[in-house]
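A.B. asks: I'd like to go over a predicted model; first the sequence, then the structure.
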Amino acid sequence: MSNAERRPLLLDFEKPLVELESRIIQIRELAEENNVDVSDQIEQLEGRATQLRREIFHSLTPAQRLQVARHPRRPSTLDYIQAMTDEWVELHGDRSTGSDDKALVGGVARLAGRPVVMLGHQKGRDTKDNVARNFGMASPSGYRKAMRLMNHANRFGMPILTFIDTPGAYAGVEAERLGQGEAIAYNLREMFRLDVPIVCTVIGEGGSGGALGIGVGDRLLMFEHSVYTVASPEACAAILWKDAGKAPQAAEALRITATDLQNLGILDEILPEPDGGAHANPLAAAATLKQALVSSLDHLSTHAAAELRELRYQKFRDIGVFLEPAT
């Protein structure tokens, strides 16, 4: 990919890295034109670029991690499914209103030889695709489709794997008319009663009730540059300070990063990303996710159904519990 193609997708904190990479390319081209051996210098500069990339992505602020989580080339649910599974059959429709929400996809797959049901939010890759996918914001029919697939998994004893990547549920008038809140609340309740293992992974942006609608599970995994939040930093800043420009300040206060959530006892495992983020090496990110999912399912499969339900219930009951110091 040329520099011109990359520039529209360039994040502000990546500029020093891109400038260094451009310099390496220029030096290499000049050396080839003049038949000069600069391999040692190129090797040193490439080593510096690798080190700089690692330094940048290991010291991101919450607001910068949000930028990475929203990167248009970040792998989506369907990208991960195609990269990880041996077989995949997408299933459509909510069997209720007769509609098929493209912002939430799901189906039956085989992961490392194990039959599973996979479902998740699906964003688009470009503007046209994003409009078709409603920017990953699911409607009531999407959450009802998800519940239909999860009931199917429960009936046939297949584990459920969900992939969270949405700014939030669709908040349009039509969605409210069709019962958006009820559809999400129903999923929250029903996921607690399922007998099969459920592993939820935040692969990008986990926003509000739209994320929770498929987020009740036995284990919660999260890529290191993903975010999970009750409201977007922009919305939070607009509500608290009447100024969406204070989103970076809100991102700090909301504790939206994987490390924050792990420290709060909400997250079970942080999945490391390739240097430069998951979009820099999607296949490596998919390999990491597959290994984590297989390991989680191996562990959860040792529990009986009743034990799974009780542990799942207790997991969420423990969220937010704290002990006050004795006086």
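C.D. replies: Yep, that arrived. Numbering: from 1, shown residues only.
A.B. asks: can we go C-alpha only for contacts and neighbour counts from here?
C.D. replies: Fine.
A.B. asks: I'd like the next helix or strand past the helix or strand hosting residue 133.
C.D. replies: Assigning secondary structure by DSSP states H and E places residue 133 in helix 127-133. Counting by DSSP H and E, the element after helix 127-133 in chain order, helix or strand, is helix 140-155.
A.B. asks: Show me which residues of whatever helix or strand comes next after that next one are buried.
C.D. replies: Per DSSP H and E, the first helix or strand lying C-terminal to helix 140-155 is strand 160-166. In terms of neighbour count (16 or more other CA atoms under 10 Å), strand 160-166 has its buried residues at 160-166.
A.B. asks: Now do strand 160-166 against helix 140-155: the angle between them, please.
C.D. replies: 160 degrees (axes from the mean of the first three to the mean of the last three CA atoms, to 10 degrees).
A.B. asks: check contacts around residue 137.
C.D. replies: Residues counted as contacts of residue 137 (CA atoms under 8 Å, 6 or more residues apart in numbering) are 103-104, 121, 166-170, 210.
A.B. asks: mind listing which of these are in strands?
C.D. replies: In strands, defined here by DSSP state E, the members of the contacts of residue 137 are 104, 121, 166.
A.B. asks: structure B:
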Amino acid sequence: MTNYLEFEKPLAEIEGKAEELRALARSNKEMDVEKEASQLDKKAETLLKDLYKGLSAWQKCQVARHPDRPHCKDYIEQLFTEYTPLAGDRNFADDHAIMGGLARFNDRPVIVIGQEKGHDTKTRIERNFGMARPEGYRKTIRLMDLADRFGLPVVSLVDTPGAYPGKGAEERGQSEAIARTTEKSLALKVPVVSVIIGEGGSGGAVAFATANRVAMLEHSIYSVISPEGCASILWKDAEKMREAADALRLTAQDLLKLGVIDRIIGEPTGGAQRDGKAAVEAVGKAIEAMLKELARKKPEALVRDRRQKFLDMGTKGLAA
């Protein structure tokens, strides 16, 4: 069953009518409705292209949060082989919102880390909707230490509304854990590449996207705060999220202009949720290209360039 977004309602009606016709034909073998159904399919295909040709910032937020988009687990299963997960921060607990471990990418050993939201009610609760606690960030630091020790590139997959804001997380040092993860990312002497596959929310995302190369899927978002949170602070009204989304410049297209990210990965027509396999393959090609760009850089150059990248962030767009 297709999950339609708010702005996709006209599309839902057309595709629904085509399905109704085919259902009638299945129940009555004498009916020939394929011609009418095919016409509706063509109309739906044209409408889908038109809808996704000019998405607003808020509509991109909706697409980035779509429950059917491929998540971290899907990318790891399809792009990496010999994945060996590592659990726990050796201090408090294991955070299931963070997946990570040793793996092979195109037969090359790497460390892969990412936030996993889950696909249904049970797994979303288990994964805490992709919102990491302090132990998740400390597990990430542990994985990054392994990468540095053995000279393994780090691949991170970002998909989180932000770090978990609960009382227990704050008591265990949430902000300190995020800051130390970012500090560790900046100091790694191995190539670090990051892909924002859905939501990139707040410092919880920055800690994973402190990389030499950062890519975003075409309809993903990356921002210091969610549009709803921004609207609540600036206008005291969460319903102003559309205006906030425009003001935040959180789309991949805006962030490429600002120099915050390095490349945009195209999505299938209708978003990654309509063709997950194609989206995963596109991300795989981007990761391969980014790792190739960094392959010949010396450790000192990797650290220097990564730090300079963040010092220069935003100046490109301001100068223009």
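C.D. replies: Now that the structure is in, tell me what you want to look at. What you see is a predicted model; the values in this text were computed from it and never measured.
A.B. asks: thinking again about what came up before, what's the closest of the ones in strands among the contacts of residue 137 of structure 1 to residue 284 of structure 1?
C.D. replies: Checking those against residue 284 of structure 1 by CA to CA gives residue 121 as the nearest, at 20.8 Å.
A.B. asks: list the contacts for that closest one?
C.D. replies: Residue 121 of structure 1 neighbours (CA under 8 Å, 6+ apart): 77, 103-105, 136-138, 163-166.
A.B. asks: Distance to residue 304 of structure 1 for the residues you listed - can I get that in TSV?
C.D. replies: Putting these into TSV (distance: CA to CA, whole Å) gives the following:
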residue	distance to residue 304 of structure 1
77	29
103	33
104	30
105	29
136	34
137	34
138	32
163	24
164	26
165	30
166	32
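A.B. asks: which of these lies closest to residue 244 of structure 1?
C.D. replies: Nearest to residue 244 of structure 1 among these, with distances taken as CA to CA, is residue 166, at 19.1 Å.
A.B. asks: so what corresponds to that closest one in structure 2?
C.D. replies: Mapped onto structure 2 by TM-score structural alignment, residue 166 of structure 1 lines up with residue 160.
A.B. asks: Do I have it right that its match meets residue 207?
C.D. replies: No: under the criterion of CA atoms under 8 Å, residue 160 of structure 2 makes no contact with residue 207, lying 11.3 Å away.
A.B. asks: one step back: neighbour-wise, give me the winner out of the contacts of residue 137 of structure 1.
C.D. replies: Counting neighbours by other CA atoms under 10 Å, residue 121 leads those with 35 neighbours.
A.B. asks: Please name the spatially closest residue to it (chain neighbours excluded).
C.D. replies: residue 104 (4.4 Å; CA to CA, 6 or more residues apart in numbering).
A.B. asks: Need the counterpart of the one you found in structure 2.
C.D. replies: Here residue 104 of structure 1 is matched to residue 98 in structure 2, going by TM-score structural alignment.
A.B. asks: show me the contacts for its match.
C.D. replies: Each residue near residue 98 of structure 2 by CA under 8 Å, 6+ apart is listed here: 113-116, 127, 130, 132, 136, 140.
A.B. asks: Distance to residue 239 of structure 2 added to those residues, as JSON lines?
C.D. replies: Formatted as JSON lines, those follow (distance: CA to CA, whole Å):
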{"residue": "113", "distance to residue 239 of structure 2": "34"}
{"residue": "114", "distance to residue 239 of structure 2": "31"}
{"residue": "115", "distance to residue 239 of structure 2": "28"}
{"residue": "116", "distance to residue 239 of structure 2": "28"}
{"residue": "127", "distance to residue 239 of structure 2": "28"}
{"residue": "130", "distance to residue 239 of structure 2": "24"}
{"residue": "132", "distance to residue 239 of structure 2": "26"}
{"residue": "136", "distance to residue 239 of structure 2": "32"}
{"residue": "140", "distance to residue 239 of structure 2": "35"}
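A.B. asks: what's the most distant pair in the residues you listed?
C.D. replies: That would be 127 and 140, which, of those, are the farthest apart (CA to CA) at 15.4 Å.
A.B. asks: Return the residues in contact with the residue mapped onto residue 186 of structure 1 from structure 2.
C.D. replies: Aligning on TM-score structural alignment places residue 186 of structure 1 opposite residue 180 in structure 2. Residues counted as contacts of residue 180 of structure 2 (CA under 8 Å, 6+ apart) are residue 141.
A.B. asks: What separation do you get for residue 180 of structure 2 and residue 202 of structure 2?
C.D. replies: Distance, residue 180 of structure 2 to residue 202 of structure 2, by CA to CA, to the nearest Å: 15 Å.
A.B. asks: What's the local residue count around the aligned partner of residue 16 of structure 1 in structure 2?
C.D. replies: In structure 2, the residue paired with residue 16 of structure 1 is residue 10, using TM-score structural alignment. Using other CA under 10 Å, residue 10 of structure 2 has 15 other residues around it.
A.B. asks: Check which element follows the host helix or strand of residue 10 of structure 2 along the chain.
C.D. replies: Assigned by DSSP H and E, residue 10 of structure 2 falls within helix 9-27. With elements assigned by DSSP H and E, the helix or strand that comes after helix 9-27 of structure 2 is helix 34-53.
A.B. asks: could you say what helices and strands that following helix packs with?
C.D. replies: Applying 3 or more CA pairs under 8 Å, 6 or more residues apart in numbering; DSSP states H and E, we find helix 34-53 of structure 2 packed against helix 9-27.
A.B. asks: what packs against the helix it packs on?
C.D. replies: Short answer (3+ CA pairs under 8 Å, 6+ apart): helix 9-27 of structure 2 packs on helix 34-53.
A.B. asks: got a list of contacts for the helix it packs on?
C.D. replies: Against helix 34-53 of structure 2 from outside (CA under 8 Å, 6+ apart): 8, 11, 14-15, 17-19, 21-22, 269-271.
A.B. asks: most surrounded residue in those residues?
C.D. replies: Comparing those by number of neighbours (other CA under 10 Å), residue 271 comes first, having 23 neighbours.
A.B. asks: Good, wrapping up.
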